[in-house]
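> pasting the structure only:
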């Protein structure tokens, strides 16, 4: 594409920032609009792993792989599985040189992407309230702060409750019936040695087989973050009479709910620093597709919000952003670029969304004695990431010829 289309990216998370970075590398000047006041104005969550066959490919395309590797934690790939009594059921330690899925804090990833954009690219404090088609594929964007903009292409990178999505589909996220209470442990090796010993260098997953789980993970700077997970209705705290602003009331409730868990595991549930953060899990219908609408498309969670099992969400979001930017460069029109991008994104994200959503539902269903939840083969999983990465690069090279 030789002209300079007006490209508006709604959402300054990993997907939107990656798309903007690759577009700028191709000579385009996109504008990113985000509701947050600044890149670090809210807690973005814990740690995530970037896979060799998705997130790392996007980072390499953006010229940021070395910057990512400098921040990431190879040792964070370690994983263990315990039962609710603390007995180790399975362990995985990454081999020397294994870079298939290193960990990085979400905040570090977002800041890294933002810092490698041209100054002024991201317009903070711009919450989209309305996107109106103007004809010929152009749209008018109106923001809560009174600002407005017009664009030849609107890219919805605006996550769970995406206003941009409404231009393409009536699909809305559905609640999975699972709640997480986020817990945080600071200066863990000194202040919480029992937690440090359980979590190790990476990630620890524990379940009682009755729909309750504790998932804890090393972050940077001596922090461990965890999720206390259980099946519940959205208003569980109302039914249970629990004040979500009262940390001790929540702890008392969790001690009752997790009463069968051993004393070894209870510090993960009740020993956290600071308040619990309530999260509920939602997903879009999968596989999700839509008919082409001129001048608009979706990337990341706005396109394929899925369960967190497998860690595919952010990886796909980064790859979406990079691939859409490449398509805009290669195709002669924005319509052709969007069609090229969506034709690859739909089957890839649909397959992973179905498998991730199914895995979460099965996991949090009551486990019968003859159908235990077997831990994944992480060594094979890492091999598969590397194999698929090589296949992706081979296809990419063939398409360039």
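Thanks, I have the structure now. Note that the structure is a prediction, hence the values are computed from the model and not measured.
> rest of the way, CA atoms for contacts and neighbours
Will do.
> how about residue 334: what's its closest non-neighbour residue?
residue 328 (6.3 Å; C-alpha to C-alpha, 6 or more residues apart in numbering).
> so the one you found, which state does it fall into?
When classified by DSSP: H, G, I helix; E, B strand; the rest coil, residue 328 comes out as helix.
> close enough to count as contact, it and residue 1?
Yes. Because the distance of 6.7 Å satisfies C-alpha atoms under 8 Å, residue 328 is recorded as touching residue 1.
> off-centre distance for stretch 234-244?
Relative to the centre of its chain, stretch 234-244 is centred 27 Å away, using C-alpha atoms, centre = their mean, to the nearest Å.
> list the buried residues in that stretch.
The neighbour-count check on stretch 234-244 (16 or more other C-alpha atoms under 10 Å) flags 234, 242 as buried.
> so which elements touch the longest helix along the chain?
Longest helix of the chain, by residue count under DSSP state H: helix 334-363. Secondary-structure packing of helix 334-363 (3 or more C-alpha pairs under 8 Å, 6 or more residues apart in numbering; DSSP states H and E): helix 301-304, helix 312-330.
> so how far is that helix off the chain centroid?
14 Å.
> relative to helix 312-330, how tilted is that helix?
Calculated by axes from the mean of the first three to the mean of the last three C-alpha atoms, to 10 degrees, helix 334-363 forms an angle of 170 degrees with helix 312-330.
> this is the comparison structure:
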């Protein structure tokens, strides 16, 4: 019997997951379905402690596959927002270059991240997630066991530790010294609430689903806008600028920051500029950080990563999908190796590493398109493909 098999047979602790995001909760759900004890530790004080982000398109080749494995497709269909798969591309003058309606095929339906997270929380037993448990550090204690240290000084030991703790993962330090670096661009996030009645021209320009506006000059700027629930418009102005450029803007001064960012879209159609100038919230800068596209690590007994902790990339439409796929596949691997932790983690990582590298390469190619010299036509070709 292998060391891993012997160790799993005498496991006294449940599988320990750090982070109650979509990936960690998908893993917890799949383990629960297989009767495997699991505890999730989350830094946030409660499920509603902060806003959970905007819309997510859940793809039929990864995210939906994960939800099938979790037995949650019916629940997922109930939270999908109809019509949001429509896509529109405009030029900066507001001219419609491409308009594709939602065909109802369900290949990439959209749902609010908060609703998706709550669906996953509702699918695991009460008490599975321990809220308000912020991790300050992790350490190996030998024999494949690890100890998690929390900010309040308490600790928990575990035979199987999973870092689902995002970009700035604490668990990652057990496996690699690699840390995220700035990816060369940031997003300025804004909202228009109840846009159809309060901002009708902008709502009409955005359409029913997702809008892209990109220059063809290679100027390193693009709008991405989603129509969310209640008719709210959630916009991101992507800017390919160094971090120092953004550091020169005082985002605590809403008026000055808005005026400075709005200068980046001088000459654009008024209904597009309104996404910045008429925002119902102060502009928020979201830097894009990344791990190397081929990021991987040598096998360390009793610990692994999933989602952004393992393969952080700038926004490319795949992050949430890959995190859930990681969680579902890791859960299935653990269940399929009932006497062998290391066999389970090896099987999971052997599939996850090349998949995440391929997704990173595709994401980098999409970013080049968005900021490229012929961005609008390249995006249209991508959507036609």
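Great, that's in hand. This one's a predicted model, so the numbers in the text were calculated from it and none came from an experiment.
> mean distance between the longest helix of structure 1 and structure 2 after superposition?
Mean deviation of helix 334-363 of structure 1 relative to structure 2 after superposition (mean C-alpha distance after the TM-score superposition for structure 1): 1.3 Å.
> what's the nearest residue to residue 103 of structure 1 if we skip its chain neighbours?
residue 49 is the one closest to residue 103 of structure 1 (C-alpha to C-alpha, 6+ apart), at 4.3 Å.
> trace the one you found over to structure 2, please.
With TM-score structural alignment as the criterion, the equivalent of residue 49 of structure 1 in structure 2 is residue 57.
> for the equivalent of residue 33 of structure 2 over in structure 1, what are its contacts?
Per TM-score structural alignment, the equivalent position to residue 33 of structure 2 in structure 1 is residue 25. With contact set as C-alpha atoms under 8 Å, 6 or more residues apart in numbering, residue 25 of structure 1 has these partners: residue 62.
> could you do residue 389 of structure 1 as well?
Applying C-alpha under 8 Å, 6+ apart, the residues near residue 389 of structure 1 are 52-54, 57.
> if we can go back for a sec, would you turn the helices and strands packed on helix 334-363 of structure 1 into a markdown table with distance to residue 256 of structure 1 and mean neighbour count?
Shown next, in a markdown table, are those (distance: least, C-alpha to C-alpha, whole Å; neighbours: other C-alpha atoms under 10 Å):
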| stretch | distance to residue 256 of structure 1 | mean neighbour count |
| --- | --- | --- |
| helix 301-304 | 35 | 26 |
| helix 312-330 | 33 | 24 |
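> could you redo the ones you listed as JSON lines and give each row distance to residue 378 of structure 1?
Formatted as JSON lines, these follow (distance: least, C-alpha to C-alpha, whole Å):
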{"stretch": "helix 301-304", "distance to residue 378 of structure 1": "24"}
{"stretch": "helix 312-330", "distance to residue 378 of structure 1": "15"}
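> which stretch among the ones you listed comes nearest residue 15 of structure 1?
Comparison of those against residue 15 of structure 1 by C-alpha to C-alpha identifies helix 312-330 as nearest, at 4.7 Å.
> now for that closest one, which elements pack on it?
In terms of contacts (3+ C-alpha pairs under 8 Å, 6+ apart), helix 312-330 of structure 1 is packed against helix 14-25, helix 55-61, helix 334-363.
> give me the mean deviation of the shortest one from structure 2.
Comparison of helix 55-61 of structure 1 with structure 2 after fitting gives an average deviation of 0.9 Å (mean C-alpha distance after the TM-score superposition for structure 1).
> what range does the helix or strand just after that helix cover in structure 2?
The C-terminal neighbour of helix 55-61 of structure 1 among helices and strands, as given by DSSP states H and E, is helix 65-71. Mapped onto structure 2 using TM-score structural alignment, helix 65-71 of structure 1 covers residues 73-79.
> after superposition, how close is the matching stretch to structure 1?
Mean for stretch 73-79 of structure 2 is 0.6 Å (mean C-alpha distance after the TM-score superposition for structure 1).
> contacting residues around residue 90 of structure 2?
By C-alpha under 8 Å, 6+ apart, the neighbours of residue 90 of structure 2 are 96-98, 211-214, 376.
> what do we get in structure 1 for it?
So residue 90 of structure 2 corresponds to residue 82, using TM-score structural alignment.
> give me the three-state assignment for its match.
Here residue 82 of structure 1 is recorded as strand under three-state DSSP.
> contacts only, for the closest residue to it other than its chain neighbours.
Distances taken as C-alpha to C-alpha, 6+ apart put residue 88 closest to residue 82 of structure 1, at 4.4 Å, once the chain neighbours are dropped. Applying C-alpha under 8 Å, 6+ apart, we find residue 88 of structure 1 in contact with 80-82.
> residue 88 of structure 1 and residue 80 of structure 1, how far apart?
Distance, residue 88 of structure 1 to residue 80 of structure 1, by C-alpha to C-alpha, to the nearest Å: 7 Å.
> kindly state which residue of structure 1 is aligned to residue 107 of structure 2.
Alignment note (TM-score structural alignment): residue 107 of structure 2 maps to residue 100 of structure 1.
> so who does that match touch?
Residues in contact with residue 100 of structure 1 (C-alpha under 8 Å, 6+ apart) are 50-52, 382-383, 385-386.
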